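**Student:** Sharing a model that was predicted from the sequence below.
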Amino acid sequence: MIVDVVIFMIGLTVLSWSADRFVYGASALAGNLGISPMIIGLTIVAMGSSAPEIMVSFTASFSGNPDTAVGNAIGSNITNIALVLGVTALFKPMLVASSTLKREMPMLVAATLLGIYFLADQKLTRTEGIILLVGFFAAIFAVCWLSMHADKKDKLEQEISQELDLNVDTPKALFWLVVGMILLPLSAQYMVGSAVNIAKFFGMSDLVIGLTIIAIGTSLPELAASVASMRKGEDDMALGNIIGSNIFNILAVLAMPGLIAPGIIDANAAGRDSYAMLGLTLLLVLFSFNFRGQRRINRWQGGMLLALFVLYQIILIGW
């Protein structure tokens, strides 16, 4: 048991570090190829935030644990909104100024509803996995289109340009890109294997281990990135990381069990957990569009999200 916990922590650390190196190398390489910072920020950085979840979902599905993969997709979205956004807003109220982010909100809601629809019959088919993956590439295209047609004075573009380190020569960028691509799947494999052993020790289901330990673990980089962005006054970038990651979690992460291990899934994923994810997603949209005044996610709203996260964890443990 202790060995599995140590392996899990090491795997999680390497997973997070390799995802960061992947983003660093891919972003720098894209910058050297003349791709705009806005597109890099909304695609490569967002995909990099979801890279741990994608690798874990792929590994879990390939190992015959599709419920863990499904739980990781749903649990990561719940954690990103309720824990990451909740803690970040408690740290400092978030001003939602970017018009680009407001245009991404409908994409997030649509992706969430599509995922819930596919899970409603308590199974994931290979066809549904393909549709989700096609939706993933369509979302990338849509985000690129939004980036190219965004207002050059959009606050998000200014924040991304300031944050990204694109002054890296191509050989160095390629080196870190390859390092990230190698270590991501390796660390995910060890992390999933140890997590399954931990779950069996405590009598937890594959779904719950994906919803809790793995989801929280793979969302820690988003938490660190969001708090760091808020400390720099980059409110829109903090929120953009969460929105982009959640879109890709549904379309790419949830596609893995459908593509690799199609079949029956835990009924709780189709009911309890899907509706918790939908409810929190709608709260995120509601908080971001304050119709009575300035669009700001305040501390009391962050506290509410964090309380809902704690309540959800209690429900999972006692279910």
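**Tutor:** In hand now; what should we look at?

**Student:** Only C-alpha atoms from now on, for both contacts and neighbour counts.
**Tutor:** Noted.

**Student:** in the chain, which spans are strands?
**Tutor:** For the chain, the strands defined by DSSP state E cover 94-95, 123-124, 263-264, 296-297.

**Student:** Does anything pack onto the third one? Which helices or strands?
**Tutor:** With contacts defined as 3 or more C-alpha pairs under 8 Å, 6 or more residues apart in numbering; DSSP states H and E, the secondary structure elements packing on strand 263-264 are strand 123-124.

**Student:** that older thread, using a markdown table, lay out the strands of the chain together with distance to T59 and mean neighbour count.
**Tutor:** Formatted as a markdown table, those follow (distance: least, C-alpha to C-alpha, whole Å; neighbours: other C-alpha atoms under 10 Å):
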| stretch | distance to T59 | mean neighbour count |
| --- | --- | --- |
| strand 94-95 | 35 | 21 |
| strand 123-124 | 17 | 21 |
| strand 263-264 | 16 | 14 |
| strand 296-297 | 36 | 22 |
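
**Student:** need the ones you listed in TSV with distance to I2, can you?
**Tutor:** Compiled in TSV, the strands of the chain are given as follows (distance: least, C-alpha to C-alpha, whole Å):
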stretch	distance to I2
strand 94-95	40
strand 123-124	34
strand 263-264	32
strand 296-297	40
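
**Student:** Can you tell me which of these is nearest to V56?
**Tutor:** Among the strands of the chain, strand 123-124 comes nearest to V56, with 17.5 Å by C-alpha to C-alpha.

**Student:** can you list the residues that contact the closest one?
**Tutor:** Strand 123-124 has contacts (C-alpha atoms under 8 Å, 6 or more residues apart in numbering) with F118, P257, G258, P262, G263, I264, I265.

**Student:** Can you report how many residues neighbour the fourth one?
**Tutor:** Spelled out, it's P262. Using other C-alpha atoms under 10 Å, the number of residues around P262 comes to 19.

**Student:** I'd say it and R126 touch.
**Tutor:** Yes: using C-alpha atoms under 8 Å, P262 is in contact with R126, at 5.6 Å.

**Student:** ok, now which ones touch the residue most central in space within the chain?
**Tutor:** Central residue of the chain (C-alpha atoms, centre = their mean): S245, 3.4 Å from the mean position. Each residue near S245 by C-alpha under 8 Å, 6+ apart is listed here: A46, M47, S49, S50, N77.

**Student:** I247 is in contact with the second one, correct?
**Tutor:** No: when contacts are counted by C-alpha under 8 Å, M47 is not listed as touching I247 (9.6 Å).

**Student:** that older thread, what's the closest of the contacts of strand 123-124 to Y190?
**Tutor:** Y190 has its nearest neighbour among the contacts of strand 123-124 in P257, at 18.3 Å by C-alpha to C-alpha.

**Student:** ok, and here's another one to check against it:
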Amino acid sequence: MFGSLALVVVGLIVLVVASDRVVVSAVRISLSLGVSTVLIGALIVGLGTSIPELLVSSIAAAQGSLDVAAANVVGSNAANVTLVLGAAALMAPVAVGGAILRRETPLMLAAVAALAVVIFDDRVSRIEAGGLLVGLVIALGLLILWSRGNPPEVDEDEETVASRPAVEFVYGLIGIAATVAGAKVLLDGALDIGARLDWPATFLGLLLGVGTSLPELATAVAAARRKESDLILGNVIGSNIFNSLAVAGTAGLVGPGLLADFDGVAIWGMLAAVGIAAAAMVTGRKISRLEGLLLLGVFVGLALGTL
């Protein structure tokens, strides 16, 4: 038990330190390349922190557990827009720019809707999985296209470091890798403690789903401390796009088949969570602390519904 507690503490420390480094590097890369922080958040941070979901879902599908892969993607999407976004907004209100509402947010909604359509019939074919991956290519192309007309404002304090994109890119990748590693160490420790205390299997499954969203959560909280709203939104939007299209698409290609034990109610829960988060973005062009608390409440409700 002591060893497991030590893993939890070490994992948490690594998460906090590494996620802060990811945020710093992401902001500096966006400045040096002259592209929006939203794009960096979506492409580098959002996709990078979704690596746990990709690994878990792909391995599960390859072993014939496509249900687990689907549940992981659906649960992670819901956690991103409730737990991750809610925790960040609770620390500091998240400002939502008009461009994000017109472009990136609808793109995320389309990706999540595409995922829902594919898994609603309780099966995933390789053709459907390929369609999701084609959608990913289109989504990434649109994100890159949109970023060109929205360069970030350069802060004088960042000018001296903004000219080192290659160095910051390496630091950022190391930070993402450390964040993912820290999340795994923390999750392993927590799961071992749960097994020793004989926690219900459903609760352990929920813990696994939340665990794969820990990199997004840690990065969003670090970004909230630095008032980087665009990075928070880019992280969540990019992660949900990547989960819905890349992770689900890859899992479907690796192990297509029936979702015999998948609870379809979870799909409606994911859609409701994403819809509530989108509504919170629209109201007042920001996600307030009260709305952040509401999102966390939605997450708790979804979690209790799985028990």
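**Tutor:** All right, it came through fine. Predicted, not measured: the structure shown is a model, and the values here were computed from it.

**Student:** quick one on the thing from earlier: quick one: closest of the strands of structure 1 to I81 of structure 1.
**Tutor:** Comparing the strands of structure 1 by their distance to I81 of structure 1 (C-alpha to C-alpha), the top pick is strand 296-297, with 11.9 Å.

**Student:** Show me which positions of the longest helix seen in structure 1 end up buried.
**Tutor:** Counting residues, the longest helix found in structure 1 (DSSP state H) is helix 170-202. In terms of neighbour count (16 or more other C-alpha atoms under 10 Å), helix 170-202 of structure 1 has its buried residues at 170, 173-174, 176-178, 180, 183-199.

**Student:** roughly how far is that helix from the heart of the chain?
**Tutor:** Offset of helix 170-202 of structure 1 from its chain centre (C-alpha atoms, centre = their mean, to the nearest Å): 16 Å.

**Student:** Equivalent analysis for stretch 32-52 of structure 2, please.
**Tutor:** Mean-position distance between stretch 32-52 of structure 2 and its chain equals 11 Å (C-alpha atoms, centre = their mean).

**Student:** V210 of structure 2 and A224 of structure 2: what is the separation?
**Tutor:** Going from V210 of structure 2 to A224 of structure 2 by C-alpha to C-alpha, to the nearest Å gives 19 Å.

**Student:** With E216 of structure 2 instead?
**Tutor:** On the measure of C-alpha to C-alpha, E216 of structure 2 and A224 of structure 2 end up 12 Å apart.

**Student:** N243 of structure 2 too?
**Tutor:** Going from N243 of structure 2 to A224 of structure 2 by C-alpha to C-alpha gives 22 Å.

**Student:** Settle it for me: which of the two has more neighbours?
**Tutor:** Shown here are N243 of structure 2 and A224; by other C-alpha under 10 Å, N243 has more neighbours (30 against 24).

**Student:** Can you find the partner of the more buried one in structure 1?
**Tutor:** Aligning on TM-score structural alignment places N243 of structure 2 opposite N249 in structure 1.

**Student:** quick one, what contacts the nearest residue to that match once chain neighbours are set aside?
**Tutor:** What sits nearest to N249 of structure 1 in space, not counting adjacent residues and going by C-alpha to C-alpha, 6 or more residues apart in numbering, is A73, at 5.5 Å. Neighbour list for A73 of structure 1: E53, S57, G210, L211, A215, N249, I250, V253, L254 [criterion: C-alpha under 8 Å, 6+ apart].

**Student:** Which of these remain contacts when I look at structure 2?
**Tutor:** Retained in structure 2 by both residues aligned by TM-score structural alignment, their matches' C-alpha atoms under 8 Å are the following of those: E53, S57, N249, I250, V253, L254.

**Student:** who's in contact with the closest residue to V56 of structure 2 other than its chain neighbours?
**Tutor:** Once flanking residues are discounted, V56 of structure 2 sits nearest to A69: 7.0 Å by C-alpha to C-alpha, 6+ apart. Contacts for A69 of structure 2 (C-alpha under 8 Å, 6+ apart) come out as V56, S57, S58, A60, A61, A248, A251.

**Student:** which one in structure 1 is aligned with A69 of structure 2?
**Tutor:** By TM-score structural alignment, A69 of structure 2 lines up with A69.

**Student:** how near is that match to V196 of structure 1?
**Tutor:** From A69 of structure 1 across to V196 of structure 1, the span is 11 Å (C-alpha to C-alpha).

**Student:** repeat for N80 of structure 1
**Tutor:** 22 Å.

**Student:** now A261 of structure 1
**Tutor:** Counting by C-alpha to C-alpha, the gap from A261 of structure 1 to V196 of structure 1 is 17 Å.

**Student:** Then M94 of structure 1?
**Tutor:** M94 of structure 1 sits 37 Å away from V196 of structure 1, going by C-alpha to C-alpha.

**Student:** Which residue ranges of the stretch 151-300 of structure 1 form helices?
**Tutor:** 155-163, 170-202, 206-209, 215-231, 235-248, 255-260, 267-268, 274-288, 299-318 (DSSP state H, counting those that start in this stretch).

**Student:** Switch the ones you listed over to TSV; also include distance to G41 of structure 1.
**Tutor:** Formatted as TSV, the helices of the stretch 151-300 of structure 1 follow (distance: least, C-alpha to C-alpha, whole Å):
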stretch	distance to G41 of structure 1
helix 155-163	6
helix 170-202	16
helix 206-209	31
helix 215-231	13
helix 235-248	9
helix 255-260	23
helix 267-268	35
helix 274-288	20
helix 299-318	25
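
**Student:** Out of those, which gets nearest to T88 of structure 1?
**Tutor:** T88 of structure 1 sits nearest to helix 215-231 of all the helices of the stretch 151-300 of structure 1, at 5.6 Å, using C-alpha to C-alpha.

**Student:** Now do the closest one: which range of structure 2 does it align onto?
**Tutor:** So helix 215-231 of structure 1 sits over residues 209-225 in structure 2, by TM-score structural alignment.

**Student:** show me the contacts for G75 of structure 1.
**Tutor:** With contacts defined as C-alpha under 8 Å, 6+ apart, G75 of structure 1 is in contact with G210, L211, T212, A215, I216, D273, M277.

**Student:** Leaving out sequence neighbours, find the closest residue to G64 of structure 2.
**Tutor:** G64 of structure 2 sits nearest to G255 (C-alpha to C-alpha, 6+ apart), 6.3 Å away.

**Student:** Per the alignment, name the residue of structure 1 opposite that neighbour.
**Tutor:** Checking with TM-score structural alignment, G255 of structure 2 has A261 as its match.

**Student:** What's the local residue count around its match?
**Tutor:** Neighbours of A261 of structure 1 under the rule other C-alpha under 10 Å: 23.

**Student:** Could you measure from it over to T170 of structure 1?
**Tutor:** Using C-alpha to C-alpha, one gets 38 Å for the distance from A261 of structure 1 to T170 of structure 1.
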